[in-house]
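Student: here is my input; please provide its structure:
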Amino acid sequence: MNIMVFNVPAESMGALSVLKEFYSDVLKHEDKNINWIFVLGKASLKKDSNIKVLKFPWVKKSWFHRLYFDYFVAPRLITKNEIDKVFSLQNIIIPNTKIDQILYLHQSLPFVEYKFSFRENKRFWIYQNIIGWKIKKSIKKARNTIVQTKWMRDACIKATGVSAENLSIISPKIYDEVSKCYEADDHTLSTFFYPASGFSYKNHIAIINSCKQLKEKGINNYKVVFTLNRKQNKHTEMLFGEIKKHNLPIEFVGELSRKQVFDFYTKSILLFPSYIETYGLPLLEAKMHCSLIVASNCPFSREILENYQNSYFFDPFNCNELAFLMESILNEKIKHKKVEFNSVAQVNEKKLLSLLDVVIG
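Tutor: Now for the predicted structure:
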């Protein structure tokens, strides 16, 4: 059997992580009679006896290059290599082919309640209205669509009318070993941590506005850590300027290694004000470290943190609620509850399914 895996957009962050995890599973798989062809953009993977890698870095040059690749180059590759099955890791299926396709969907923008206007953010408007239409069409045509959460499965059913039987839920894997859990003390209960990129929907501004309120009350016995670079984009420059203008206790530490992020979970409280996520991996990671978590009241966070007793929720568009929760933690009105360390990790492991099983099966 010949299986072609498409992921030309993958270059960094979550998309690249999923690609590498799937590739790792393919390498370890016992059946070497399956021939795998990975079709990539700028990402790099090593060839193996039954693994071939094709790279098309020019795809990333423009939307036109991507459309040309999707509609003309990709279908020819499928025909030329006599492919029996296609696995698309790029949110949409390959057009102009009748070969069975399995779709991995990790883009939530077309399914969230919050709608961007064209003036507010052109790129996100395009994702919600134009690419979103292509995504929904792909879900209808794919033999099976894989999503990461129940809320995404339900949103897909509502938006497309597809049967639940054609949708599989596979949560992201956490390969890194969790060796230490959060312990409450004066330092860890006064340090807040938000590991997120510099997109506006990550909602750093909610934390900044909450810190302004705390400052007005004379509360400054804490610090907040952002994994941002000041000059990452115009939005992060604006955030940095606002922090300096009001002299807030917020630090920009730049991008951290996974090991450093895991270390922060053991000595800080996770703030997660993002209102657009497919999964929200830091929520699961912090939960596995038994950390205190203050998260946006959204379907993805409610699902991941279900029955977790150290989680607290707020309206991501109401900084008063976030400020109140932060103040309650600092004043010890909210206290960390002891959670059995091993039980959290075991729950995560039990929920894991294999992407590879769905693709091969």
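
Student: okay, CA-based contacts and neighbour counts for the rest of this
Tutor: OK.

Student: hmm, who's touching the helix ranked longest in the chain?
Tutor: The helix of greatest length in the chain, counted in residues with DSSP state H as the criterion, is given as helix 13-28. Counting contacts by Cα atoms under 8 Å, 6 or more residues apart in numbering, the residues outside helix 13-28 that touch it are 7, 10, 43, 48, 89, 172, 355-356.

Student: show me how far it is from its chain's centre.
Tutor: Here helix 13-28 is found 14 Å from its chain centre; the criterion is Cα atoms, centre = their mean, to the nearest Å.

Student: also stretch 266-285?
Tutor: Here the centre of stretch 266-285 is set off from its chain's centre by 10 Å, with Cα atoms, centre = their mean.

Student: over to stretch 7-26?
Tutor: If you compare the mean C-alpha spot of stretch 7-26 with that of the full chain, they lie 12 Å apart, counting by Cα atoms, centre = their mean.

Student: pull out the buried positions in the one helix or strand P75 maps to.
Tutor: According to DSSP states H and E, P75 maps onto helix 74-80. Going by neighbour count (16 or more other Cα atoms under 10 Å), the buried part of helix 74-80 is 74-75, 78.

Student: please apply the same query to stretch 335-351.
Tutor: Of the residues in stretch 335-351, those buried by neighbour count under the rule 16+ other Cα under 10 Å are 336, 339, 341, 344-345, 348.

Student: want to put them side by side, so please do this one too:
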Amino acid sequence: MDRKTIVISAVNLVEAGPLAILRECLSYLSLLAGEANYRVVAIVYKKELADYPHIEYIETQWPKKRWINRLWYEYVSLGRISEDLSPVQLWLSLHDTTPSVKAHFRAVYCHNAFSFYRWRFHDLLFAPKIALFALFTKYIYATNIKKNNFLIVQQEWFKKGMSSMFGLDPELIIVSPPQVKPFVHGIIGANNGRSGKYTFLFAGSPNSHKNFEVICRAAAILEKAGVHDFTVRITVKGTENRYAKWLYRHWGHLNTIDFIGFVSRRRLEDLYQESNCLIFPSKVETWGLPISEFASLQKPMLLASLPYAEETAGGSRFVAFFDPDCAEVLASQMRKLVMGDISFLKPVPQPAYNEPTATSWCELFSLLLTGDKSVHSTNKGIYDN
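Tutor: From the prediction side, this is the model:
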């Protein structure tokens, strides 16, 4: 019996969370290919980024050079590759776009939430690419999207948003939350900071949508009010880009802000243990991994009052939300924690997911490869006639 072919296209995944998704996916498929009758082909930037046994690799760095190259590769070159690999049982695109390919089943993993981001002039000034993503992500998603048999997202709010934006049947959008490894539990209210001061932490890349400035403004408010017995560690050095330089120029003088710069994964785990409270003010995320990681420590978290944060924090016990544009509210919450008041922190209920859902790669590929027979009875996509 001939092996069925699964193709994973992920040429644009080279770092951070998206690369982690690629590695997890290929790690599972490596086992599947070794045990079952499947041939797995991965189209990647470099094999060394996610090298697993029983996987065939096609490396290509050309699409990363220019956007026009990327578009040509997605909508022309991958089509030719699909013909060369034919017949393809499943083609899964892990990077938002739906390439023009021939496959029995097709699916796309959507992890870019910028189509729901309300960008500002601030973003044009410091990170014009962010504003462009917010403007054009919708159109990038839209191309070929209805030719997929399934879409994959990480959260229910994103599922509802994609269904509404593109007129998609929600029963064909799979919610597959990431699996997060917990840390050793901490103690609520304990001060683990080395300085003896109450320690806040925000770990994120120095990009404008991460909204570091609301933390800086809150710290400035507290210092002006005479509250100094705390430290806020942020993973910005102040030299990385225009936004980071702006942050340091305006708030680098504050005694309570510690510009620690980029930290390794091991150091970040130490910072989680040392810190009393996580602040997460980002204005757009697909998940918000630090929230999940820090939640396992059972310590306070102050989070942006946005759908992604409310879902990610589900099941956490000590949480307060704040308007990500209101430094005054954040400052008030920080002050209460510094003074030992945790009465305003509340538990967050677990989110309710509507089917279909997948809590592991095994469950996900069972849906993608077998799924609803009424959907998979033909070669056609969701809305093809």
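
Student: make a ChimeraX selection of the buried ones in the contacts of helix 13-28 of the first structure.
Tutor: One line in ChimeraX is enough to select the buried ones among the contacts of helix 13-28 of the first structure; burial here means 16+ other Cα under 10 Å:
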select :7,10,43,89,172,355
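
Student: could you look up the SS state of the counterpart of Y279 of the first structure in the second structure?
Tutor: Per TM-score structural alignment, the equivalent position to Y279 of the first structure in the second structure is W287. The three-state label for W287 of the second structure, taken from DSSP: H, G, I helix; E, B strand; the rest coil, comes out as coil.

Student: could you count how many residues lie near W287 of the second structure?
Tutor: Neighbour count of W287 of the second structure, defined by other Cα atoms under 10 Å: 24.

Student: thinking it is in contact with A309, fair?
Tutor: Yes - counting by Cα atoms under 8 Å, W287 of the second structure sits close enough to A309 to count as a contact (7.3 Å).

Student: in the stretch 251-385 of the second structure, which spans are helices?
Tutor: Assigned by DSSP state H, counting those that start in this stretch, the stretch 251-385 of the second structure shows helices spanning 265-274, 289-295, 307-312, 327-338, 361-369.

Student: from L13 of the second structure, how far off is W62 of the second structure?
Tutor: From W62 of the second structure across to L13 of the second structure, the span is 14 Å (Cα to Cα, to the nearest Å).

Student: now swap in V153 of the second structure and tell me
Tutor: The span separating V153 of the second structure from L13 of the second structure equals 16 Å under the rule Cα to Cα.

Student: contacting residues for the closest residue in space to K181 of the second structure that isn't next to it in sequence?
Tutor: The shortest distance from K181 of the second structure to any non-neighbouring residue, by Cα to Cα, 6 or more residues apart in numbering, is to E293 (7.2 Å). Neighbour list for E293 of the second structure: 180-183 [criterion: Cα under 8 Å, 6+ apart].

Student: ok, now P273 of the first structure?
Tutor: If a contact means Cα under 8 Å, 6+ apart, then P273 of the first structure has 202-204, 206-207, 294-296, 316 as its contacts.

Student: please repeat the previous calculation with a cut-off of 10 Å.
Tutor: Taking Cα atoms under 10 Å, 6 or more residues apart in numbering as the definition of contact, the neighbours of P273 of the first structure are 194, 196, 201-207, 294-298, 301, 313-317, 319, 322.

Student: so W72 of the second structure: helix, strand or coil?
Tutor: Reducing the assignment to helix, strand or coil with three-state DSSP, the entry for W72 of the second structure is helix.

Student: identify the residue of the first structure aligned to it.
Tutor: In the first structure, the residue paired with W72 of the second structure is Y68, using TM-score structural alignment.

Student: pretty sure its match sits against R76.
Tutor: No - using Cα atoms under 10 Å, Y68 of the first structure is not in contact with R76, being 11.7 Å away.

Student: grab the nearest non-local neighbour of T149 of the first structure.
Tutor: I169 (5.9 Å).

Student: what number of residues lie near the equivalent of that neighbour over in the second structure?
Tutor: In the second structure, I169 of the first structure lines up with V175, judged by TM-score structural alignment. Other residues lying near V175 of the second structure total 24 when counted by other Cα under 10 Å.

Student: same question, Y71 of the first structure
Tutor: Y71 of the first structure has 14 neighbours, counted by other Cα under 10 Å.

Student: which residues touch Y45 of the second structure?
Tutor: The neighbours of Y45 of the second structure, taking Cα under 10 Å, 6+ apart as the test, are 9-14, 57-64.

Student: so which of these are in strands?
Tutor: Among the contacts of Y45 of the second structure, DSSP state E puts 9-10, 57-59 in strands.

Student: nearest to Y243 of the second structure, of those?
Tutor: Using Cα to Cα, A10 is the member of these that lies nearest Y243 of the second structure, at 29.1 Å.

Student: so R106 of the second structure, which state does it fall into?
Tutor: Here R106 of the second structure is recorded as strand under three-state DSSP.
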